[in-house]
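Colleague: Quick one, what's the 3D model for this:
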Amino acid sequence: MKYPNVFAITGVIGSGKSTVAKLLREAGETVLDADEYAKFILSEHYQEYPELVQELKQRFGDQVIHEGKINRKKLGELVFANKQKLEELNQLIHPRVRKLFEQDLLQYKGKRIFYDVPLLFEKNMQNDFAATIVVYAPEEIAIQRAANRLGLTKDQVKERMQNQISIEKKKKLADYVIENTQGMAELKEQVNMLLQTLENKYGTKQ
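Modeller: The predicted model follows:
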């Protein structure tokens, strides 16, 4: 186990990972986010990764670079419609995401951390963490939520979901499941119950 104080959170688009992360932060927990690291690399701080800009240009063409900046919208359109291209992008981004995550961990030594990892099971990383937590919502509910939140059609959401393990399989693989089907009050109660369970099994956070 690489990260014995870290609990990995995953799910699918629209299942409610971000909402659970928000509730955990409100409860005083530390939550790190793999997607935020990826955005950090591709958006605000792309200039710190000149070699990445060149690699993206070589693999995906000039269209993904606009005025020297990474065009995330165009890049997304390319990779979400093509599983092979998505895997190529992940191969470029994930090592850099992991490096940022591990750098942040240094300031939280011994403290309980939650880490939002969308591709936890897809990348076979589940054994790196103390335990895995899946935020669950039935696929149709997740699709509708994602379509509403992102302004996508249901077919576009389904296309993105095809690149991930199904939520039903993730639910079976998880150590803990948070059911996100009954509204905010019920979700908050489940988060609090999870925290109590983790404290009983792993000890209080430091």
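
Colleague: only C-alpha atoms for contact and neighbour calcs from this point on.
Modeller: Fine.

Colleague: how deep is residue 32 tucked in, by neighbour count?
Modeller: For residue 32, the count of nearby residues is 21 (other CA atoms under 10 Å).

Colleague: how about this one, so we can line them up?
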Amino acid sequence: MIIGLTGGIASGKSLALREFSRCGARALALDDVARLQARRGGPAYHGIIKAFGPAVLDSSGEIDRSRLGRRVFASVSARRKLEKITHPVILREMRKQVCGRGGGPCVVDAPLLFEAGLQKEFDLTLLVAAGCGLQLSRLKRREGLSLVQARRRIAAQMPFSAKEKLADIVLRNKGSRKEFQRRIRQYYRALELIGA
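Modeller: The predicted structure follows:
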């Protein structure tokens, strides 16, 4: 079974993926795949530079993700341009890695699962839900963003209500970290029981 894990920015997707992995699931984070594809020599590197110019490079010639992020989260057209470059190579790599991983459940953290129309790639979709206030505080702390920048990043994503209608299962992340991890383990055991 291939499970698509998604949710808003700073909702707890990475924590959920790590916990599924600890339970024994094969795990793949598409943000990690995207980083590798955008590194110098990667299939998306030259397309990103061509689209956004050398201003997105750091002193070593690598793409500076924070510079690029400021550009793409400030403009819908810039974000779409980046997605047009990166999504095909990320999807190709995801299919390659998922197919080459043997048996058992495979959980793929796909932040833009619904935005990119990837639900057909998965047997089951799980949406991690966290309140906007929690997302804002995590984003500010984790990324060092101002409140305005954090709100802009949240607003750039598909509304939660739209994602909720598309998801097979919604995982609420509103308690403690340990409580959320316990709930992930429960979901994993349920998946094992149904033979995923």
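
Colleague: any idea how far the residue of structure 1 positioned farthest from its centre lies from residue 53 of structure 1?
Modeller: Distance to the chain centre peaks in structure 1 at residue 67, reaching 28.7 Å (criterion: CA atoms, centre = their mean). Distance, residue 67 of structure 1 to residue 53 of structure 1, using CA to CA, to the nearest Å: 12 Å.

Colleague: And for residue 141 of structure 1?
Modeller: 37 Å.

Colleague: Look at those two and report which has more neighbours.
Modeller: residue 53 (18 against 14).

Colleague: Report the contact partners of that one.
Modeller: Residue 53 of structure 1 makes contacts with 46, 65, 69, 70, as judged by CA atoms under 8 Å, 6 or more residues apart in numbering.

Colleague: Kindly give a single ChimeraX line that selects the buried subset of those residues.
Modeller: Buried residues within the contacts of residue 53 of structure 1, by 16 or more other CA atoms under 10 Å, are selected in ChimeraX with:
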select :46,65,70
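
Colleague: tell me which of the contacts of residue 53 of structure 1 is nearest to residue 115 of structure 1?
Modeller: Nearest to residue 115 of structure 1 out of those is residue 46 (CA to CA; 22.7 Å).

Colleague: From residue 122 of structure 2, how far out is the residue minimising distance to the centre of structure 2?
Modeller: Residue closest to the mean C-alpha point of structure 2, counted by CA atoms, centre = their mean, is residue 111 at 2.5 Å. Separation of residue 111 of structure 2 from residue 122 of structure 2 (CA to CA): 14 Å.

Colleague: one step back: I'd guessed the residue nearest to the centre of structure 2 sits against residue 8; true?
Modeller: Yes: counting by CA atoms under 8 Å, residue 111 of structure 2 touches residue 8, with 7.1 Å between them.

Colleague: what's near enough to touch the equivalent of residue 64 of structure 1 over in structure 2?
Modeller: Counting by TM-score structural alignment, residue 64 of structure 1 corresponds to residue 56 in structure 2. Taking CA under 8 Å, 6+ apart, we find residue 56 of structure 2 in contact with 49, 63, 64, 65, 67, 68.

Colleague: repeat for residue 85 of structure 1
Modeller: Here residue 85 of structure 1 is in contact with 78, 79 (CA under 8 Å, 6+ apart).

Colleague: quick check: longest helix of structure 1.
Modeller: helix 83-105 (DSSP state H).

Colleague: corresponding residue for residue 38 of structure 2 in structure 1?
Modeller: With TM-score structural alignment as the criterion, residue 38 of structure 2 pairs with residue 42.
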